[in-house]
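In: dropping a prediction and its sequence here:
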Amino acid sequence: MKALRFYAPEDVRLEEVPEPECGPDEIKLKVKNCSTCGTDVKIFHNGHQNLTPPRTIGHEIAGEVVEIGADVTGDWSVGDRAQVIAAVPCGDCYECEKGWMAVCQNQTSVGYQYDGGFAEYMIVPRQVLKVDGLNKIPDNVGYDEASAAEPFACAINAQELLGIEAGDTVVVFGAGPIGCMHIRIARGVHQAGPVYLVDVNADRLKMSADAVQPDEVIDGSKVDVVERVMELTGGRGADVIITATAANITQEQAISMAARNGRISFFGGLPKTDPFIKCDSNVVHYRQLHIHGANGSAPEHNKRALEYISSGQVPVKDLITRHIPLDDVLSAFSIVKNGEAIKVTVEP
């Protein structure tokens, strides 16, 4: 079968490999869709400390069950449509026992320690099944939509931590697919008030704004973002700010524009070579700000993402603007890097 294999930074090859065999405590999928994200681009260029090469990458996966190991329990049948979690908690550590599976200290990941979904077939490992991380796709949800449930789950986790209330003013930095999902979750799930979308790429800003219709777009390359948000909020600031981009300045701007009792999500990780920001601690202190980190999800968030997609509460179909065959998978990385599409999915 064909699979995209990572050997080293910028040494990523689409090649023929043996079709994987299903063990007694595993399930084998025929991959239907594996979507892409900025993390895939970072892996392509820089690798990852948890990725053991050679490795089939790709972690936003939906497929069809084609084989079930003899020891697998649960209601699974050949032909079932399934979505796979990416971040795999151990289920046994202190954090997992507390219900904090999104921050499991022993977390492994599909596409890192286990072969991922940029392939014709893949194995769902025992550890995924142990934590109930393989989810049936609702009948009215396409494979492409289901593959978007994984990043969607990460956004759900972040917003739950923020405690968004009906009517809250929300600012989202980053007009990529995750920024679009954040806007739709804030509105569709939490009934947020005005939502403002910020980016410095005018083309990407327009493309995403056309899809998710924020109340206003703010081009950070042309205006003072903090000043504009203050104008839009009558000087009060934003209740919720989500930085869905890997830019230090957005985190600094988020603190500066936050209203009293404002909640901030540092959703996008910063470059490891420059992970620090300037923070006016007195602003945090006197405005009683709440700053949250968030980067992943728990298995339950993936289930909730599929439910929101199925119900129409948070649609994602229109955010998937490019479908690429596995034979052309390498082009997906440049499309994502250049912001030429909202969401790109690969179809083996």
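Out: That came in fine, so what should we check first?

In: going by C-alpha atoms from here, please, whenever you check contacts or count neighbours.
Out: Fine.

In: list the buried residues of stretch 97-111.
Out: Of all the residues in stretch 97-111, those buried under the rule 16 or more other Cα atoms under 10 Å are 100, 101, 102, 103, 104, 107, 108, 109, 110, 111.

In: cool, and stretch 29-42?
Out: Using 16+ other Cα under 10 Å as the test for burial, stretch 29-42 gives 29, 30, 31, 32, 33, 34, 35, 36, 37, 38, 40, 41.

In: which outside residues touch it?
Out: Stretch 29-42 has contacts (Cα atoms under 8 Å, 6 or more residues apart in numbering) with 57-67, 117-124, 143-144, 147-148, 332-334, 336-337, 343-348.

In: what about it, distance to the chain center?
Out: The chain centroid and the centroid of stretch 29-42 are separated by 11 Å under Cα atoms, centre = their mean, to the nearest Å.

In: and the comparison structure, right after this:
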Amino acid sequence: MRAMVYEAFRQRPEVREVRDPSCPPHGVVVKVEATGLCRSDWHGWMGHDDDITLPHVPGHEFAGTIVATGTAVSADWSIGDRVTAPFVNACGSCVQCRAGDQQVCDDQTQPGFTRWGSFAELAVVDHADVNLVRIADEVDFATAASLGCRFATAYRAVVQQGGVGGAGGAPRWVAVHGCGGVGLSAVLIAAAYGADVVAVDVAPAALDQARRLGAAAVVDGTESDVPVAIRDITGGGAHVSLDALGHTATFQNSVRCLRTRGRHVQVGLLVAEHAAQSVVMGPVVADELEILGSHGMAAHDYPQMLRDVAQGRLRPELLLGDQLTLEDGVDALLEMSASSPTGVTVLRP
């Protein structure tokens, strides 16, 4: 198969012929019709992920059709089925999985990280019965590819961890720091579920897109005091605030912009020089603030999200940006060293 491969971290990848993947007994092989280019792929290429063994094929959010099934896979899945999968391939049997928390599986694998990924014509989904998600015919592959990481990750962060759209008084003000793929997904989802959203970014194009997706207000991230700006807009601070980028500035601004009993949700990966963060604990205790992490979303939680997509309440297709070949995707990956694209870039192997 053709795939994008890098032999060393921070070395320019190349597109070339590589071996086809073998189908594990509990898994399936998927013909990749579309795969998203995510900032997590850039982190992997930079060497920020300890799970990667070189040479490596990146890519972890994809959609396509099943072309091979393992001997242990149930009859629910057949060759030709249109599918996607969370970027966390859960084992289905560990303590976390038995509790329904497959997104933090103790024995997880991840395409594009622990094994070769989806910047290729073929990709493997481990433990298919636990991890496959069926795609309705009316959802195109490019849109479906965005669901496996950024959109589903944002959905869990906003709805399940943030509590937006829930019963008993949904949070009114939601701040989103960083308007790349995850951040814009969070803006769209929070607005769709009735929240007033303040979007923060340093790029005018990203802020314009956030407005189009439903943000009630935007803040230029280069302002001298972003939390003060958010407090002024919201009349006291955000009820829920998400760091969707993973940077010292966005993390600190997210925590500091909360109102009393507010909730910070960390979505963006804090790695390298941003990995260790300090938090002033006085306000956390006195104002009863919450600081939560959010890591993907389990396959069994997709149905409600997909129903809202099918009914038009959620419109992930609005997030789609450029659609590129694998060859053009090499430059797009390297360009993330300077900035993240607005919206979701999709590669077509």
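Out: Cool, the structure landed. Every value quoted in this text rests on a predicted model; they were computed, and no experiment measured them.

In: rewinding a little: so which of the buried residues of stretch 29-42 of structure 1 sit within helices?
Out: 38, 40, 41 (DSSP state H).

In: show me what contacts the closest residue to residue 82 of structure 2 other than its chain neighbours?
Out: Distances taken as Cα to Cα, 6 or more residues apart in numbering put residue 65 closest to residue 82 of structure 2, at 4.6 Å, once the chain neighbours are dropped. Counting by Cα under 8 Å, 6+ apart, residue 65 of structure 2 touches 30, 31, 32, 33, 79, 80, 81, 82, 83.

In: could you count how many residues lie near the nearest residue to the last one once chain neighbours are set aside?
Out: To tie it back to what came earlier, the one meant is residue 83 of structure 2. Among residues not flanking residue 83 of structure 2 along the chain, residue 134 sits closest, at 4.6 Å (Cα to Cα, 6+ apart). Neighbourhood size, residue 134 of structure 2 [other Cα atoms under 10 Å]: 19.

In: and residue 134 of structure 2, what pairs with it in structure 1?
Out: Correspondence of residue 134 of structure 2 to structure 1, assessed by TM-score structural alignment: residue 136.

In: OK, contacts around its match?
Out: 80, 81, 82, 83.

In: and those, which are buried?
Out: Buried members of the contacts of residue 136 of structure 1, scored by 16+ other Cα under 10 Å, are 81, 82, 83.

In: what about residue 10 of structure 2, is that helix, strand or coil?
Out: Classification of residue 10 of structure 2 by DSSP: H, G, I helix; E, B strand; the rest coil places it in coil.

In: contact partners of stretch 237-250 of structure 1?
Out: So stretch 237-250 of structure 1 is contacted by 162, 164, 168-174, 178-179, 229-230, 251, 254, 257-271, 275-277 (Cα under 8 Å, 6+ apart).

In: where along structure 1 do the helices fall?
Out: Assigned by DSSP H, the helices in structure 1 fall at 38-46, 94-97, 126-130, 143-147, 149-162, 177-188, 202-212, 225-232, 248-257, 281-287, 299-311, 330-337.

In: after superposition, how close is the shortest one to structure 2?
Out: What that stands for is helix 94-97 of structure 1. Following superposition, helix 94-97 of structure 1 is found to deviate from structure 2 by 2.0 Å on average (mean Cα distance after the TM-score superposition for structure 1).

In: just say which of the helices of structure 1 is most tucked in.
Out: Among those, helix 143-147 has the highest mean neighbour count (mean count of other Cα atoms under 10 Å), at a mean of 26.

In: residues contacting the most centrally placed residue in structure 1?
Out: Residue closest to the mean C-alpha point of structure 1, counted by Cα atoms, centre = their mean, is residue 151 at 2.3 Å. Counting by Cα under 8 Å, 6+ apart, residue 151 of structure 1 touches 60, 178.
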